[in-house]
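> Return atomic coordinates for the entry below.
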Amino acid sequence: MTTPPHASTVDVPALRELLESADGPRLIDVRTPGEFETGHIPGSYNVPLDLLREHRAELRAHLDEQVVLVCRSGQRADQASRALASAGLPNLRVLSGGIGAWQAAGEPVAAGRARWDLERQVRLVAGSIVLGSVLASTVVPRAKWVAAGIGGGLTFAALSNTCAMGMVLAKLPYNRGPKSDMSAVLDALAADRP
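This is a model prediction of the structure:
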């Protein structure tokens, strides 16, 4: 089985230019609903990565034109591009630097309730577990292996460009925000079609 090609990237100024053109791209934000609710590019559609993977064939039928995928930094958007490319969707691009680069450039963001980014949550949880297990190892020496396990998991996450802890944290009520309903997303895509 061959791996689908990576989507090309688009930087913030190029995306701004595309959005101002007559046939601008569809923006698909693959972050969690909670992250999306915190702030997103106006006009974007929230299709969390796990939902996108599960319904990529259905999305394919509604995304014939240019598509730009957005996440926090570009990693989840890259994973989404692979999933959609395997479903046969052409014209995929990933926003280089993600929503962070968009905000840093001073571009408009539809803001909602403030939440911590998923990546920041992973750093907090992983760091807390490592710190706690190192401190606990002064009393229970075998506790150091918990820290080693977290370190191994983070190393694997970096090498595989996946994060099991992030996937678990994304399912917490704090990160869910408003429920993402695939039929509502598909209806919105169909209604907004030129």
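
> C-alpha only now, for contacts and for neighbours.
OK.

> Okay, buried residues for the longest helix anywhere in the chain please.
The residue-count maximum for a helix in the chain (DSSP state H) belongs to helix 118-136. Buried residues in helix 118-136, counted by 16 or more other Cα atoms under 10 Å: Leu118, Gln121, Val122, Ala126, Val130, Ser133, Val134.

> Do a quick rundown of the helices in the protein.
12-20, 33-38, 49-54, 56-62, 75-86, 98-104, 118-136, 144-160, 164-170, 173-176, 182-191.

> mind putting these in JSON lines, distance to Leu69 included?
Below are those laid out as JSON lines (distance: least, Cα to Cα, whole Å):
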{"stretch": "helix 12-20", "distance to Leu69": "11"}
{"stretch": "helix 33-38", "distance to Leu69": "13"}
{"stretch": "helix 49-54", "distance to Leu69": "10"}
{"stretch": "helix 56-62", "distance to Leu69": "13"}
{"stretch": "helix 75-86", "distance to Leu69": "5"}
{"stretch": "helix 98-104", "distance to Leu69": "9"}
{"stretch": "helix 118-136", "distance to Leu69": "17"}
{"stretch": "helix 144-160", "distance to Leu69": "20"}
{"stretch": "helix 164-170", "distance to Leu69": "18"}
{"stretch": "helix 173-176", "distance to Leu69": "19"}
{"stretch": "helix 182-191", "distance to Leu69": "15"}
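
> one more to line up against the first:
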Amino acid sequence: MADITPAELHQRQQAGETPTIIDVREPWEHEEGCIVGAQNIPLGTLPEKLDDIDEWKNQEIIVHCKSGSRSASAKAFLTQQGFANVRNLVGGYQAFQQG
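Okay, here's the model as predicted:
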């Protein structure tokens, strides 16, 4: 699945959409600022959280981190685990904040 740009995510949120968003940053990073509605599941804990998110296997999931590299790893991992529609937020939370 193609990645998603911050502009596209902003546009979808403004249209009232509530996509499933996973913030793979550490809890302290999430507390400093986050995308509304994002669930914080740090990258290192993702393998043990698979049962909790199994119901999302066929839904679109947007993953993000600070700049996009940890979330790229999360996307690859989730795709390997059978999640069919995982998208990485290009540029991460930093880019999302800028608009």
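
> so the longest helix of structure 1 corresponds to what in structure 2?
Under the alignment (TM-score structural alignment), helix 118-136 of structure 1 falls on nothing in structure 2.

> Relative to the whole chain's centre, how far out is that helix?
With Cα atoms, centre = their mean, to the nearest Å as the basis, helix 118-136 of structure 1 stands 21 Å off its chain's centre.

> Aligned to Gly100 of structure 1, what sits in structure 2?
Match for Gly100 of structure 1 (TM-score structural alignment): Gln94.

> Could you check stretch 20-36 of structure 1 and say which residues are buried?
For stretch 20-36 of structure 1, by 16+ other Cα under 10 Å, it's 24-36.

> what's the closest of those to His62 of structure 1?
Checking the buried residues of stretch 20-36 of structure 1 against His62 of structure 1 by Cα to Cα gives Arg26 as the nearest, at 10.2 Å.

> Next up, the contacts around the nearest residue to the closest one once chain neighbours are set aside.
In this structure, Arg26 of structure 1 finds its nearest non-sequential neighbour in Val67, 4.8 Å apart by Cα to Cα, 6 or more residues apart in numbering. The contact partners of Val67 of structure 1, by Cα atoms under 8 Å, 6 or more residues apart in numbering, come to Pro25, Arg26, Leu27, Ile28, Asn91, Leu92, Arg93.

> Return the residue of structure 2 aligned against the fourth one.
Alignment note (TM-score structural alignment): Ile28 of structure 1 maps to Ile22 of structure 2.

> Tell me which residues touch Gly18 of structure 1, please.
You called it Gly, but residue 18 of structure 1 is Leu. Gly24, Pro25.
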